[in-house]
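sequence isn't available, so here's the structure alone:
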């Protein structure tokens, strides 16, 4: 079988397309014949060696996969079933989806919900699932459109683009936050953003609280940007933290939390448990399915093109989503 495998080289971990035996795959009860995967920032870090994502090596790359069950030792799944896997330590401690076959524990497998094709599941992938999970958590904590606009940081990335369109479709007013206001502003408004601003526009100049301007946020940055936006969320608003592109440290005060009742909601899409995972995927196949999914997932490539796209992702020269046809 063919796989894009992370191996140790003289230059550090790198992804290489190679042949391997099915018996070498990490353990699990379900074997999936992969049809599609997708490329995320973590994939790019792992494959280029820019980040040490694969904690054991050799290990197959790809944190997402959609395909057809080849064999199953678990009664929940049967040969021929269409399924998907996102997260669950794929490409970290388990062999991932950029391979002909993937073997995983049954608890990691999600049945493909009606309303999605295998390609659409990977056009969404971890990015779409993370955006959907963040919106689910906001709603669980009583976020409503009436509370005010929702900030979306990292707006030109996969999660951000999906979040903007999903929020707009759900009746919210998204405000895109990006350093590429001029370059991406028109496209983000076409996805549903009511406004497009730069991260610097949120700067509170060291003050713990500012005006209550935003109903909530989906934040991919962390760091100072997150600290500043917390001070501008309305009473009882929510911020869903999905990433740390601007840094892992959060230097703030408790004032937004105790004076305005703001909630900071952590989003862990990697190990989200089955009941919520199934519910989110059902929504992604229904009301939250992005109307412009094929526009956001603007290209489908073969395995031999993965390295070039990963280089572009690491260089900050890539936007939207790239699906990988594993059979090509």
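That came in fine, so what should we check first? Please read all numbers here as calculations on a predicted model, not as lab measurements. Numbering: from 1, shown residues only.

C-alpha only now, for contacts and for neighbours.
OK.

from the chain's centroid, how far away is the strand or helix carrying residue 217?
Here residue 217 sits within strand 214-219, counting by DSSP states H and E. Chain-centre distance of strand 214-219: 17 Å, with C-alpha atoms, centre = their mean, to the nearest Å.

which other helices and strands does it contact?
With contacts taken as 3 or more C-alpha pairs under 8 Å, 6 or more residues apart in numbering; DSSP states H and E, strand 214-219 sits against strand 150-153, strand 233-241.

need the contact partners of the shortest one.
I take that to be strand 150-153. The contact list for strand 150-153 (C-alpha atoms under 8 Å, 6 or more residues apart in numbering) reads 160, 163-164, 172-178, 199, 214-221.

related to what we said a few turns ago, buried deepest among the helices and strands packed on strand 214-219, which one?
Neighbour counts (mean count of other C-alpha atoms under 10 Å) averaged over each of those peak at strand 150-153, with a mean of 30.

quick one, strands of the stretch 151-300 of the chain?
Using DSSP state E, counting those that start in this stretch, the strands of the stretch 151-300 of the chain run over 174-177, 195-197, 214-219, 233-241, 263-266, 297-301.

oh, that last question was meant for the stretch 1-150 of the chain, not what I typed.
2-9, 12-19, 30-39, 59-60, 64-72, 82-86, 101-104, 110-111, 150-153.

burial check on residue 21, number of neighbours?
10 (other C-alpha atoms under 10 Å).

thought it was touching residue 1?
Yes: contact criterion C-alpha atoms under 8 Å: residue 21 and residue 1 qualify, at 6.1 Å.

putting a second one here so we can go through both:
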């Protein structure tokens, strides 16, 4: 048996390139469940993997794709039978283990979850790692005390996958939302998803820095890190929290202790990669009731495997809006 895949290889001179190839099933890595992939998603990490950046891929040749959904083809795991629809996100699949940019994958059963009820495999990838991460962030903020009555919530990197879904979910939950973005041309998109205020990133960063700034936001979901995260911490109201889940703007954090000591601000780290099964299922369950797939549809782009190298460059440049879903048969 064989399958199509986007195989990423590294030449002796260090150049990394990807091309669609036909591979034998015998080349699939170890695992106890084989899945016929119907849809995958494109994420920021996938851009890094496809372009050989960030040190995420340790061995070549490689198949990227950190999330996918499909149907069980073979299984040695009692929890999954042939024909079962399943979803995979995280567990460093697509980084250290061959991932979803292929028609087939072999993985550990521990890394899978059953496809949530009322979702198609395409629906699951419109949501994907981005939606799961956004839901985990909201759950954590609410655990820390956030309610719609608390005040305005800022979402940074709001036009990307995680940010845009976070805006849509917060709206369904009744929150007031400010959306920070460096792409003013997408302001209408953000308003349609539920943002009541659009914050220009350049103007946000140009404001004079102080150890503490005016308390503007009850909480924030930060998808970018770096300078933006350092500044927004100083603008969180007393007892508020920031859910930190991305580093597209850098991994360094320039801040001071005053937001924590004088306002009791909480900085909450959100990891979607190693989340245990029960937490994943709880997030997926809540997503299926909250996320309006029809309202989000115009922010979804479908591509085939061959288009992914170009899309990888675009997502790293911050030029991808919403979600990109991948049909491995194209």
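All right, it came through fine. In this text the structure is predicted, and so the values were computed from the model without any measurement.

re the thing from before, need the strands of the stretch 1-150 of structure 1 in CSV (columns: distance to residue 234 of structure 1).
Formatted as CSV, the strands of the stretch 1-150 of structure 1 follow (distance: least, C-alpha to C-alpha, whole Å):
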stretch, distance to residue 234 of structure 1
strand 2-9, 45
strand 12-19, 45
strand 30-39, 35
strand 59-60, 45
strand 64-72, 36
strand 82-86, 33
strand 101-104, 43
strand 110-111, 36
strand 150-153, 11
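
tell me which of those sits nearest to residue 312 of structure 1.
For these, the distance to residue 312 of structure 1 is smallest for strand 30-39, at 11.1 Å, taking C-alpha to C-alpha.

so the closest one versus strand 64-72, what angle?
170 degrees (axes from the mean of the first three to the mean of the last three C-alpha atoms, to 10 degrees).

which strands and helices sit next to strand 30-39 of structure 1?
By 3+ C-alpha pairs under 8 Å, 6+ apart, strand 30-39 of structure 1 packs against strand 64-72, strand 101-104, helix 118-140, strand 321-325.

of all the ones you listed, which one is nearest residue 225 of structure 1?
Nearest to residue 225 of structure 1, of those and by C-alpha to C-alpha, is helix 118-140 at 18.0 Å.

so where is that closest one in structure 2?
Taken onto structure 2 by TM-score structural alignment, helix 118-140 of structure 1 occupies residues 121-143 there.

out of the strands of the stretch 1-150 of structure 1, which is closest to residue 281 of structure 1?
strand 110-111 (8.6 Å).

and residue 289 of structure 2, what's its match in structure 1?
Match for residue 289 of structure 2 (TM-score structural alignment): residue 286.

what's the neighbour count on the aligned partner of residue 87 of structure 2 in structure 1?
Superposed on structure 1 with TM-score structural alignment, residue 87 of structure 2 falls opposite residue 84. Neighbourhood size, residue 84 of structure 1 [other C-alpha under 10 Å]: 27.

so who does residue 84 of structure 1 touch?
With C-alpha under 8 Å, 6+ apart, residue 84 of structure 1 has these contacts: 64, 65, 66, 67, 109, 110, 111, 112, 118, 121.

what does residue 225 of structure 1 correspond to in structure 2?
Match for residue 225 of structure 1 (TM-score structural alignment): residue 228.

okay, which residue is most central for structure 2?
Structure 2 has residue 130 as the residue nearest its centroid, 2.7 Å off, counting by C-alpha atoms, centre = their mean.

my read is that that one contacts residue 165, right?
Yes: between residue 130 of structure 2 and residue 165 there is a contact under C-alpha under 8 Å: 7.3 Å.

which neighbours do the two share?
Joint contacts of residue 130 of structure 2 and residue 165 (C-alpha under 8 Å, 6+ apart) do not exist.

aligned partner of residue 78 of structure 2 in structure 1?
Using TM-score structural alignment, residue 78 of structure 2 sits opposite residue 75 in structure 1.
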